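Trainee: only geometry, no sequence info:
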C-alpha cells in the first residue's frame, strides 16, 4: 500500500450558538504527535485546544505482555463496537489530558460533537529504535516506533455517514521493551569440551558451540589466534532466562534442561571474530583469554551490537 501523510481534512457543519461551542471549519491534527495515557497503550490520543482524536486499541498492539513487538506491518479493522475504535470529538471549552485519561473526568468542558468511525483500516508499521553506537561500539534497542496510517474510514455523523480521506495518524514511540544488557561478572569461563565453552550468571548465558579446535592450544601466543564466526563454526549464542536461577548443572548436557525457561535467544551473525591469547602459567597450566570482536546479535528481525571488543572470559587447561 502506498504510504503518504495527508491532512485529516473535512468540513464539520455544526449549528452555531453563543454558548462557547467550537464551530471549526476543518479538522487538522497533522502537526500533533500521538501520545498515550500513562504507558498503558490502550488509548492513544491527539489534542488541540477544543478537539481530540482518540484511538482505542488492544493493549498488546503496541506493548505485548512478553518480549518485543512484532517488527513489520500489521493491519487492524476499525469498527464502532470492536477492539479498535477511532473517535473525533469537539468541546465547548479548552481540554487537557485529564479530559481523556482520568478515571473521573472533569465535568467541563462538555462534548459538542462526537463522530465514531464505523469502519476503516488501521495499518501499523513497527520498526526498532536502535541507538547510535556508544564509545565502545555497542548499540541497543531502546524501544520501537509505530507509524500509524488510516484508510477507508467511514464516520457515523448525525447528518449521515461520511467517508473520510486516507491520513497519517502519526508515530507512537514505545519503550516497554529494550534489548538485554550482555554482561558477565565472572572473568572465568568454563569448557564442556574442546569445541564448547560458556560463561554465565544467574539469569543469562553466552555459549560458543562448534568452537574452532585450533583456537585452544597449550602453546603460548605472540599474536592472538583468530577464527571467524560462521553458520557452522564458532556459533555464539546469548540466552536470557525468565528466572534468575541458573546453576552450573545446566551446561554440558545433551539435550540441555528445559528449566529455567528461556525468555530470549540471540545468535551472532556470521563475520564476527573470536580471538584467543594463550599464556603459560607453570610447567603444565595454560591460560586462554577469549575475546569476541565485532559481534552483532540477532533475534528474529531484531539486531544489536556488543562492544567491538567483548571479553568472553578465560579458561585454564593442563598440558
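Mentor: Looks like it came in fine. None of these values were measured; they are calculated from a predicted model. Numbering: from 1, shown residues only.
Trainee: contacts and neighbour counts: CA atoms only from here.
Mentor: Fine.
Trainee: any idea how far residue 33 is from residue 120?
Mentor: 21 Å (Cα to Cα, to the nearest Å).
Trainee: between the two, which one's more packed in?
Mentor: Shown here are residue 120 and residue 33; by other Cα atoms under 10 Å, residue 120 has more neighbours (22 against 14).
Trainee: okay, helices next: where are they in the protein?
Mentor: Assigned helices in the chain, in chain order: 98-101 (criterion: DSSP state H).
Trainee: could you point out the longest strand in it?
Mentor: Secondary structure of the chain per DSSP state E: the longest strand is strand 111-130.
Trainee: which strands and helices lie in contact with that strand?
Mentor: strand 72-79, strand 85-91, strand 141-156 (3 or more Cα pairs under 8 Å, 6 or more residues apart in numbering; DSSP states H and E).
Trainee: putting a second one here so we can go through both:
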C-alpha cells in the first residue's frame, strides 16, 4: 500500500512540474520563402494562420560579401503570431491592417543574436567564362533566440529564418574599346560618362615596335605594375579626371573594384600586340582571366577580355 501511495505522489509531482517553461511547441517555416513589405522594412513568412515577422528598420543589408552579428532588441524585433483565419500579406504590411483575421496569440523574442551572412549572386557566361553580380543573398539565422509566450518561454539554440535576396543592377561595362593614354604617367583608360576602366600599365609593354606574330608582350596585374581598376561614378566623368597626380574628389566614386594580382600562366595576364603602319602603331590590349574584387566580393572579366586599342606615333 505504501508503494502505491508513493507512486501516486510521484506522478502528481511530475504533473505539477509540467509548466509552460517546459512545454515545447514547434515553429516550422522551413519550406516557406521570405517576403518583404513594400511600404516598410518588415520581412516575414506566412503559413495558413501563422506568421513569423522580422523587423529590420535598423539593419543594413550590404552589397558585399560579409558576415554580421546583431542583437535581437526592441528595434530588431522578431514576433510569431497566430491568427483566427488564413493570413495574407496585407495583414502584415498595411499601415491599417484589415479587421480580419484577428491575432489570437503572439510570441515575442526577448533575446538572442541575429546572424546575417551575405554572399554575391552571380550569373556566369559559359562562352567566355565571365561572370556578373546580379544580387546579394542574405542568409539569416537566429541564435539562442528566446520567445516569451503566454505559458512561459521557449528557446531555440539555432533557428534558421532563411534567405533574403536583394537584386542589384549589374555593372554597365559599356566601353568604347578606344583607349587613351596620359602623357606623363602613361596611364591608360577607357571611359564613358559614368564609368572608367583604368590600367596603370607597365610602360615597357607599350613600345612603337611591331610584335612578332603570336608573340605579344605580356605582364601580370599587380598593385604596383599593371594595376587594373574599375570605377563607377555618380556624376559626369570627363577626360580631365585621369591624368592628375592624384584623382580629383569629383565626380564621386560610387563603386571601386580592383583586379586581383595575377599568377604566371594562370590569371591576371596583360597581353599587348602591336602592329605598324608607317609611323603609326596600334596596340591591342587583351586582359586574360582577371578577377575584380571589392571587399570580399568578386567577378570575372573572362578568358580573353578585349580592353581596347591604343594608337600611337613615333
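Mentor: Yep, it's here. Since we're looking at a predicted model, the values are computed, not measured.
Trainee: can I get the helices and strands packed on strand 111-130 of structure 1 in a markdown table including mean neighbour count?
Mentor: Converted to a markdown table, those look like this (neighbours: other Cα atoms under 10 Å):
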| stretch | mean neighbour count |
| --- | --- |
| strand 72-79 | 16 |
| strand 85-91 | 21 |
| strand 141-156 | 20 |
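Trainee: what's the closest of those to residue 98 of structure 1?
Mentor: Residue 98 of structure 1 sits nearest to strand 85-91 of all those, at 13.7 Å, using Cα to Cα.
Trainee: what sits against residue 222 of structure 1?
Mentor: By Cα atoms under 8 Å, 6 or more residues apart in numbering, the contact list for residue 222 of structure 1 is empty.
Trainee: same check, this time on residue 71 of structure 2
Mentor: 111-114.
Trainee: cutoff 10 Å now
Mentor: Shown in contact with residue 71 of structure 2 (Cα atoms under 10 Å, 6 or more residues apart in numbering): 77, 111-115, 142-143, 145.
Trainee: what residue in structure 1 is paired with residue 240 of structure 2?
Mentor: In structure 1, the residue paired with residue 240 of structure 2 according to TM-score structural alignment is residue 249.
Trainee: look up how far residue 309 of structure 1 lies from its match.
Mentor: With the distance defined as Cα to Cα, residue 249 of structure 1 ends up 29 Å from residue 309 of structure 1.
Trainee: compare those two (neighbour count), which wins?
Mentor: Legend: neighbour count by other Cα under 10 Å for residue 249 of structure 1 and residue 309, higher for residue 309 (17 against 9).
Trainee: any idea what that one aligns with in structure 2?
Mentor: Match for residue 309 of structure 1 (TM-score structural alignment): residue 304.
Trainee: do you know how far its match is from residue 126 of structure 2?
Mentor: 13 Å.
Trainee: next one: residue 257 of structure 2
Mentor: 22 Å.
Trainee: with residue 174 of structure 2 instead?
Mentor: 20 Å.
Trainee: alignment lookup: residue 158 of structure 1 to structure 2.
Mentor: Using TM-score structural alignment, the partner of residue 158 of structure 1 in structure 2 is residue 150.
Trainee: which residues touch residue 85 of structure 2?
Mentor: By Cα under 10 Å, 6+ apart, the contact set of residue 85 of structure 2 is 48-50, 100-104.
Trainee: which residue in structure 1 lines up with it?
Mentor: In structure 1, the residue matched to residue 85 of structure 2 (TM-score structural alignment) is residue 93.
Trainee: contact partners for residue 128 of structure 2?
Mentor: Residue 128 of structure 2 neighbours (Cα under 10 Å, 6+ apart): 289, 300-305.
Trainee: now for those: which two are most distant?
Mentor: Greatest spacing in those, by Cα to Cα: 300 and 304 (10.6 Å).
Trainee: give me the common contacts of these two.
Mentor: Any residue near both residue 300 of structure 2 and residue 304 by Cα under 10 Å, 6+ apart counts here, and that gives 128-130, 288-290.
Trainee: as CSV, these with distance to residue 25 of structure 2 would be great.
Mentor: Converted to CSV, those look like this (distance: Cα to Cα, whole Å):
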residue, distance to residue 25 of structure 2
128, 52
129, 49
130, 48
288, 57
289, 53
290, 52
